[in-house]
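[1] next comes the sequence, and after it the predicted model I'd like to discuss.
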Amino acid sequence: MEESKDDHDDGSVARVAAIDIAKATGMVCLRIPHDTIEGRRVQQVWTVASTTNAILELGDRLVCQGVQRVVMEATGSYWRPFFYLLEARGLECWLVNARDVKNVPGRPKTDKLDAVWLAKLAERGMVRASFVPPKPVRQLRDLTRTRTVFIQERTRHKHRVDKALQDAQIKLSDVVSDLFGLSGRAMLDALAAGERNPRALADLARGSLVKKKPALAEALTGQFEEHHGRLLGVLLGTVDHLTTQVQELDRLIADLMKQTTAPYDTGGPSDGDDTGGPSVRDGVTAQELAERLDAVPGIGPATAQIVLAEIGLDMSRFPTPNTSSRGRSCAPARFSPERRTPPARRARATHGSRAPSAKPPTPLPAPTPSSALATAESSNAAATPKPSSPSPAPSSSSPGT
C-alpha cells in the first residue's frame, strides 16, 4: 500500500475510487480528502484479486471510507464481477470507455498510473458513465445475443452443406431456391440416407418444384459418394441441433419478456390524462413494448426484442434520441440513421477514392536539351522577362457534375 498527498482538490466528487481491471487482479486507487489539512488529498493504491471474497472485502472497505463513486474501465468481460458485486454492496459504480480516458499521448502506462489517472479524472468529473442495464435486461441481452450467434452459426453450416454438394457435382442449389425448404430438405435427407437415383430424388419435389423434375434430375446427377453422405449427415444433424437451440432460446426470451416490467415512465401520459397509453402505474411489460415496436415498419418481433435488450426499458437514460455527442439511444440499438453525402462530395468522402479536380492536368515535362542548347536557352531566359500566365477562366460546371 502506498500513501501520497496531492494539491489538487477541484473535483466534483470528494471521495472516489478507481479500478484498473485485469483478468485476475484489479489495481485500486482511493482518493479521499485529508482529515486535518484542508485542500490536501490522501491517495492509496493497492492490488485486489478478482475473486468474489476479495471484491466483497473491497466493497466493505470502500463503504467504510465513504466512497461516493467507483469508476472502472470496460476491459473485456473482466469488469463484470467488480461492477456487479460492488453495485450490490450499495456503491455507485461507473463503467467508462478506455478510449475516453487513455488518449493522452506521452503519458506513461502502467496499471498503477492508469488507476491513479482514472481516479483523478473521476474526481474532477471528466469521465462519462457508459450504459449498463439492470439485471433483467442484462439477462435478456445474454439470451438475444446468444440466439444471434447460433443463427449465424446455423447459416454457416447451411453454406457448408451446399459446399459439400458442389464437391460431389450436385447442382441442387441452382434449381432449388431454398435448400432447407420442404422439398430441398427431403432430398438432402434422402441423399444422407443412401439414395443415389436422381429420378427418385427428383420425385420428392413438392409444390411448384414438381414442374422442374427434369431439371432436378439433371442437377442431382453427380459423383455423390459415401464420404459425401457421411459428411452431409453430420452437417444436417448440426443444423437441426442449432435449430432446436434457437427455438429454446426463443421460448426463454418470450418468458423473460413477460416477466420483465418497466417500473418507470415509458413515455405515456400521466394518470390524469385520459388519452390512453402506458404510464408508470400500468406496469408495462417488455413483451408489450416489443409488440408496439413490432408495429413500426421494418422492425420484426426478433428485432424488437434485440432493441429492448440493447437499450433497456428506461429511455430517460438517453438525453436525446439521435446519435450526437449527447445522444446514445440509436447507436446501441443498431438503428443509427444513415448520413447521406451529397453527390458532389461523395467521391471525396469515400475511403480510397479521389474527388474530381477542377484544375487542368499538369503537362508532361519537356525533354532535356543538349548541353550547348541548354546553355543558350538559359542565357536567353535570363535576359527576357517571363510573362505572367493568365488565370484560367472559371468553369460553368461544378466538379462532379
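    Yep, that arrived.

[2] all contacts plus neighbour counts: C-alpha atoms, from now on.
    Noted.

[3] walking through this structure, point out its helices one by one.
    Taking DSSP state H, the helices of the chain run over residues 52-64, 79-88, 98-101, 111-123, 135-167, 172-175, 182-193, 198-202, 213-219, 226-259, 286-294, 301-311, 343-349, 371-383.

[4] got another, please set it beside the one above:
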Amino acid sequence: MNIKLTLVLSDITGKSGMRIIEAILAGERDPKKLADLADIQCKTPKEEIAKALEGNWEEDLMFVLRQNYDTFKHFCVQLDRCDTELEKLMENYRTEVAEAGRPSYSPTKKRRDYHKRKRTVGFDVERKTYDMWGVNVFEIPGISHLTALELMSELGHDFTRKFPSSKQFCCWCNIAPNTKISGGKRISSHVPLRRNNVGLISRSIASSLANAKNQLGSFYRRIRSRAGGKAAVIATAHKVAKYSLPWLQTKHLITQKKSV
C-alpha cells in the first residue's frame, strides 16, 4: 500500500507501531493524525512518519493486514497462557523441593542493569530462581529471563549433588578444553564436538558479554584479542560456569555452615 512504516520505526510491534496499525484498521487515513499516535519517546520526527504513511489503501492488502494483526494478537494471547501455565508448574515444583532454613527472597537483591525486553516472561523469574537455588542468578552479567528459565529446566534444584567439583561440572557442560599431553608436551586442547544444552546456554551468556562494561566483558575482549572469538566464548563461558553459577555459591554456603 506504499506504506513504509518499517523505515521510520525500528519495531512496528512496539507502542507506536501498534497504535498506528490499529488506527489504520479502524479506518483512519490521514497521515498527520496517524503520525501523532507515535509515542513521545519515538526519536523519528512526526513529519517523516507522516510521509511514510501516505498509502493507496487497497482493500485486498487491508484484508491481509487485518489477518496478520489478528494472528499476531492470537500468538500474544497464547504466549500469555504459556506463561501462566509455566508459573503454575514452577510453583508446584517449588513446594516439592522447599528446604527448611533457606534464606527468604529479598527484593533489594533485584538486578536493574539488564536490558528490558519488549516481550518478557509474565511472572517474576528472579523470585523463582531464588526459591529454587537460594541465590540471585541475575547478579551474573549476561543472565536474562529466558536463559534463567533454560538453566532451571536443564539443571533442576539438586544438580549440585552430582558434581563434586567445578572441574567436573565444566567438563560435563563441554566448555573445558580436552588437553592431551604426551611426553610432557601438549599435543592438543580442543573442546570436544559434543552437544550439551547447559554449555550452549553458558556460551550464549558469554557471547552477550562481548561489549559489556564489566569484568567478564573485559576478560572476553582480552581473550578475543589474543586467541579469537571462539576461544573467547569458551573461556568466558567456562568462567561463568565455574565461578558464577549458583551451585558453587550454594556449596560455599554449606561449607561455611559446617566450619561454623
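    Good, I have the coordinates. Small disclaimer: the values here were computed from a predicted structure and weren't measured.

[5] and the TM-score between these chains?
    Comparing the chains after superposition, counting by TM-score structural alignment, normalised by the length of structure 2, produces a TM-score of 0.51; 169 aligned residues with a C-alpha RMSD of 4.0 Å.

[6] hmm, back to that, what's the most buried one of the helices of structure 1?
    helix 111-123 (a mean of 22; mean count of other C-alpha atoms under 10 Å).

[7] which strands or helices does it pack on?
    In this structure, helix 111-123 of structure 1 packs against strand 16-21, strand 25-33, strand 69-73, with contacts taken as 3 or more C-alpha pairs under 8 Å, 6 or more residues apart in numbering; DSSP states H and E.

[8] so the last one corresponds to what in structure 2?
    Pointing back at strand 69-73 of structure 1 there. On structure 2, no counterpart of strand 69-73 of structure 1 exists by TM-score structural alignment.

[9] ok, the longest one next?
    Taken onto structure 2 by TM-score structural alignment, strand 25-33 of structure 1 occupies no residues there; it is unmatched.

[10] now do the buried residues in that strand.
    Of all the residues in strand 25-33 of structure 1, those buried under the rule 16 or more other C-alpha atoms under 10 Å are Thr25, Gly26, Met27, Val28, Cys29, Leu30, Arg31, Ile32, Pro33.

[11] please apply the same query to the last one.
    Within strand 69-73 of structure 1, the residues that qualify as buried are Arg69, Val70, Val71, Met72, Glu73, counting by 16+ other C-alpha under 10 Å.

[12] now the third one: how far from Gln139 of structure 1?
    Taken as C-alpha to C-alpha, to the nearest Å, the spacing of Val71 of structure 1 relative to Gln139 of structure 1 amounts to 23 Å.

[13] can you check the last one too?
    Shown here: Glu73 of structure 1 relative to Gln139 of structure 1, a distance of 21 Å by C-alpha to C-alpha.

[14] likewise the fourth one?
    Here the criterion is C-alpha to C-alpha. By it, Met72 of structure 1 lies 22 Å from Gln139 of structure 1.

[15] please work out which residues of structure 2 line up with stretch 87-107 of structure 1.
    Using TM-score structural alignment, none of the residues of structure 2 align to stretch 87-107 of structure 1.

[16] what's the matching residue for Leu65 of structure 2 over in structure 1?
    By TM-score structural alignment, Leu65 of structure 2 lines up with Leu232 in structure 1.

[17] er, Lys33 of structure 2 actually
    Pairing criterion TM-score structural alignment: the partner of Lys33 of structure 2 within structure 1 is identified as Ala200.

[18] next one: Pro141 of structure 2
    Aligned by TM-score structural alignment, Pro141 of structure 2 pairs with Pro297 of structure 1.

[19] try Lys88 of structure 2
    With TM-score structural alignment as the criterion, the equivalent of Lys88 of structure 2 in structure 1 is Asp255.

[20] and the contacts of stretch 114-121 of structure 1?
    If you take C-alpha atoms under 8 Å, 6 or more residues apart in numbering as the criterion, stretch 114-121 of structure 1 is touched by 11, 16-20, 27-31, 45, 71-72, 101, 127.

[21] out of the residues you listed, flag the one nearest to Leu249 of structure 1.
    Met72 (31.8 Å; C-alpha to C-alpha).

[22] distance to Thr323 of structure 1 added to the helices of structure 1, as a markdown table?
    Conversion of the helices of structure 1 to a markdown table gives the following (distance: least, C-alpha to C-alpha, whole Å):
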| stretch | distance to Thr323 of structure 1 |
| --- | --- |
| helix 52-64 | 35 |
| helix 79-88 | 26 |
| helix 98-101 | 17 |
| helix 111-123 | 24 |
| helix 135-167 | 21 |
| helix 172-175 | 42 |
| helix 182-193 | 44 |
| helix 198-202 | 53 |
| helix 213-219 | 50 |
| helix 226-259 | 27 |
| helix 286-294 | 19 |
| helix 301-311 | 13 |
| helix 343-349 | 20 |
| helix 371-383 | 62 |
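
[23] out of those helices, nearest to Ala333 of structure 1?
    Shortest distance between Ala333 of structure 1 and these, using C-alpha to C-alpha, is found for helix 301-311: 5.1 Å.

[24] now do the closest one against helix 226-259, angle only.
    Helix 301-311 of structure 1 and helix 226-259 meet at an angle of 60 degrees, taking axes from the mean of the first three to the mean of the last three C-alpha atoms, to 10 degrees as the criterion.
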